[in-house]
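**Q** please work out how this folds:
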Amino acid sequence: MDSWIPVALVVALAMGFNYTNGFHDAANAIATSVSTRALTPRIALGMAAIANLFGAFFGTKVAATIGSGIIEAPDGTVGLTICAAALIGAITWNLLTWWFGLPSSSSHALIGGLGGAAIAASTTVYWTAVFQKVILPMIASPLVGLVVGFLVMTALLWIFRHGHPGRVNRGFRYAQTVSAAAMAFGHGMQDAAKTAGVVVLALTVGGFHNNDDQSIPLWVLIASALVISAGTYAGGWRIMRTLGRRIIHLDPPQGFAAETTAAAVLYVATATGAPISTTHAITSAIMGVGSTKSIKAVRWGVAKNIVGAWVFTFPGAGIVAAVTYLLLELIIGL
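**A** So this is what the prediction gives:
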């Protein structure tokens, strides 16, 4: 088999993951806008796809973290097998949580997959970097989203306390077009960049990219952006219902507050190169915003199921990736 064929297969697998990421996380950007009727579903998906496309070109720091900061992948067949197993683990977890309508993190599924495959291959996992750039932001971003969402919504309630409810809602429906686009742009910066990072890792271990070159090839960014946008336009209706309706019944001001909060969290994380979950950001922001109405307004039973999916994402995707690596090892005869 020619040396480029295994690399091409891993790149194709990465794009498959990217597509599932797009339809799995489409709800992150638009569920609140659709549920408040600020946008129709297809218009919202089209807008999110375009914003994802442009956002992908601004996430190179995140791509570098995924591509070289999580594991040490050996050159050659072993490294490519690790990449393939990690992607299969992440895709499996995405499809499983999508089927049950749980907004889990595609990002953490990918990172968990990389870690699980690396452990199975007895290669190095940079645990300090994982703790600093993945675990800490994973804990901090939902807490920040919860608190900031509560504060933003509280501020909006005070500012518009004398406003006419009908006019206020109508104004925030228009404003949600901007906040939803900002959220989708942040999703592109984070999630399309993560796939680009795995592609660069595969190119590096396959001998098609210089290990010392920290740049991301333009074609990799373009491919990642186009595929995640196509996946976003396909829509993730099961998860959209969970985020848009089951946690809390949102009105336009609440939707605007949640989207604005989540987008801000994503932008700050991207600037530092931290690969956080867009799912965590928007879900926690919705919970924070909903809490301003009353604690009982948030359906905490649904929230508990979502958090459970978050907790199991790392080990779940990691175990699937590890088993996949061992099976591929037997098949290939590494």
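**Q** make it CA atoms for all contacts and neighbour counts henceforth
**A** Will do.
**Q** who touches the helix or strand harbouring residue 178?
**A** Assigned by DSSP states H and E, residue 178 falls within helix 165-187. For helix 165-187, contacts defined as Cα atoms under 8 Å, 6 or more residues apart in numbering pick out 28-30, 33, 36-39, 47-49, 51-56, 160, 251-253, 255-256, 259-260, 262-263, 266-267, 278.
**Q** quick one: list the elements packing against the helix or strand just after that helix.
**A** Sequence order places helix 193-205 as the next helix or strand after helix 165-187, per DSSP H and E. Applying 3 or more Cα pairs under 8 Å, 6 or more residues apart in numbering; DSSP states H and E, we find helix 193-205 packed against helix 4-35, helix 60-68, helix 77-99, helix 218-234.
**Q** which residues are contacting helix 193-205?
**A** Residues outside helix 193-205 that contact it (Cα under 8 Å, 6+ apart) are 7, 10-11, 14-15, 17-18, 56-57, 59-60, 62-68, 73-76, 79-80, 83, 107, 209-211, 216, 220-221, 224, 275.
**Q** are any of these buried, and if so which?
**A** Burial by neighbour count, judged by 16 or more other Cα atoms under 10 Å, picks out 7, 10-11, 14-15, 17-18, 56-57, 59-60, 62-68, 73-74, 76, 79-80, 83, 107, 209, 216, 220-221, 224, 275 from the contacts of helix 193-205.
**Q** one more, please, to line up against the first structure:
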Amino acid sequence: MEHITLLIGIVIVTALVFDFTNGFHDTANAMATTISTGALQPKIAVAMSAVLNLVGAFLSVEVAKTISGGIIDESAGIRPEVIFAGLVGAIVWNLLTWLAGLPSSSSHALFGGLIGATLVSVGTNGVHGGAVVMKVLIPAVAAPVVAGIASMAATRLTYRLSRGRDEQETAKGFRAGQIASAALVSLAHGTNDAQKTMGVITLALITGGVVAPHADPPLWVIASAGLAIALGTYLGGWRIIRTMGKGITDIQPPQGFAAQTGAAATILASSHLGFALSTTQVCSGSVMGSGLGRKGGVVRWSTAVRMVVAWCLTLPAAGLVSAGAALLADQGDWGITAVAVLALGICGAIWAASRRKPIDHTNVNEAEATEPPGVVTSALRTVAPPPAGSLAPAEGEEAALAASAPRATTATAAG
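**A** Here you go, the predicted structure:
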């Protein structure tokens, strides 16, 4: 770690802060359905996810190489302050979407931030456009669709296979399966998302001449990135967990198992290929697919549309924030200081706003109001979630509940 300058040190710390926000922002990817169906208690779920995120960080470096030497041209004059500006944009967007409870992509926030800062400071020659298209944009469109179709098919298959069997025993079995599949998603998340921070830190070390170009991340980089994302995961992004667990569809154990299994398979395959896709988009697509796959299931399209809008805005929004930060950071030491002070002020304001209506492990399973009163989904959401070990209302019971409570009011909106 010799020859690390103060600026590179600041970049490394900022990258680990982003990794931390990535952890609590994306906890919902692995654990939202497990928590919403009662398969695991919330605190136990996030603790398990944190440990497996840490383990997953050590399993591969292919995605890290995509970041450090694939999307950004490390030989085009990239300086540490450019990376710092990119990270600031990613962190700010992550926190804004967390405050809104929207499961947007931490990965695309990072890509947008790095691309925006590079375009301002270096120009178009600093970005590998082909790599952006092949390894970011195409997977961004394809991954949630593929995961959704796989989850929908898996959901239909699980209900077909369990037809005519004892419902309580079947539910217990699927809850056990959910725990296993959630563990697999957490492991996959570590192999994909933790590596993105490894790649950024390695890129900073390359630009500072600390390690050779195209080098693998050093062991201390892998360990620190794994620990940062694990800590963020343990603290839990409860706002986004509520949205994914309750806001998209009413999830029963077979659906949760199918959604998580499909998402894990998609993420692990992409990590092996070096595709830095968004685990958030994959898991969200899987949850929507599970809603479509169950007979009588309902997808709350108003929430889904909000999510898709956030996905579309993530790259350009993070890029614009980072571009402004890069313009300021290019002015010298005072500009870098100004960027740091502004970023701290914005993050502090977002945290203060979140305290007005806090969401934590005690109220994460309260339903989110996203539909107008009088529609079927609002009536369904007034039904309390089943306790662990019991089944949710059967499909016929759901229809009866909807018919008998057409004027039910929606639950209190999430904070």
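**Q** buried subset of the contacts of helix 165-187 of the first structure, written for ChimeraX?
**A** Buried members of the contacts of helix 165-187 of the first structure, defined by 16+ other Cα under 10 Å, are picked up in ChimeraX with:
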select :28,29,30,33,36,38,39,47,48,49,51,52,53,54,55,56,251,252,253,255,256,259,260,262,263,266,267,278
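**Q** cross the contacts of helix 165-187 of the first structure against helices and list the overlap.
**A** Judged by DSSP state H, those include 28-30, 33, 47-49, 51-55, 252-253, 255-256, 259-260, 262-263, 266-267, 278 as members of helices.
**Q** can you count the residues close to residue 98 of the second structure?
**A** 23 (other Cα atoms under 10 Å).
**Q** tell me who's in contact with it.
**A** Here residue 98 of the second structure is in contact with 25, 237, 239-240 (criterion: Cα under 8 Å, 6+ apart).
**Q** and what of residue 329 of the first structure?
**A** Each residue near residue 329 of the first structure by Cα under 8 Å, 6+ apart is listed here: residue 81.
**Q** where does it land in three-state SS?
**A** Three-state call for residue 329 of the first structure (DSSP: H, G, I helix; E, B strand; the rest coil): helix.
**Q** show me what it aligns to in the second structure.
**A** Residue pairing (TM-score structural alignment): residue 329 of the first structure is matched to residue 330 of the second structure.
**Q** before we move on, what about residue 207 of the first structure?
**A** Looks like residue 207 of the first structure aligns to residue 209 there (TM-score structural alignment).
**Q** run a quick neighbour tally on its match.
**A** Neighbour tally, residue 209 of the second structure, other Cα under 10 Å: 12.
**Q** distance of it relative to residue 87 of the second structure?
**A** 20 Å (Cα to Cα, to the nearest Å).
**Q** next one: residue 194 of the second structure
**A** For residue 194 of the second structure, the distance to residue 87 of the second structure - Cα to Cα - is 14 Å.
**Q** same question for residue 221 of the second structure.
**A** 16 Å.
**Q** for the residue located most distally from the centre of the first structure, which three-state class applies?
**A** What lies farthest from the middle of the first structure is residue 162; by Cα atoms, centre = their mean that is 37.9 Å. Using three-state DSSP, the structure places residue 162 of the first structure in coil.
**Q** trace it over to the second structure, please.
**A** By TM-score structural alignment, residue 162 of the first structure lines up with residue 164.
**Q** how about that match, what does it touch?
**A** If you count contacts by Cα under 8 Å, 6+ apart, residue 164 of the second structure has none.
**Q** quick one, helices of the stretch 251-400 of the second structure?
**A** With DSSP state H, counting those that start in this stretch as the criterion, the stretch 251-400 of the second structure has helices at 253-273, 279-293, 301-329, 333-354, 376-381, 395-404.
**Q** what residues sit buried inside the fourth one?
**A** What it means is helix 333-354 of the second structure. Counting neighbours by 16+ other Cα under 10 Å, the buried set in helix 333-354 of the second structure is 335-336, 339-340, 343, 347, 350, 354.
**Q** try the third one
**A** For helix 301-329 of the second structure, a neighbour-count test (16+ other Cα under 10 Å) marks 303-304, 307-308, 310-311, 313-329 as buried.
**Q** what's the local residue count around the closest residue to residue 211 of the second structure other than its chain neighbours?
**A** Ranked by Cα to Cα, 6 or more residues apart in numbering and with sequence neighbours excluded, the top spatial neighbour of residue 211 of the second structure is residue 205, at 5.8 Å. Residue 205 of the second structure: 27 surrounding residues under other Cα under 10 Å.
**Q** please apply the same query to the one 3 residues further on.
**A** Neighbouring residues of residue 208 of the second structure were enumerated by other Cα under 10 Å; the total is 18.
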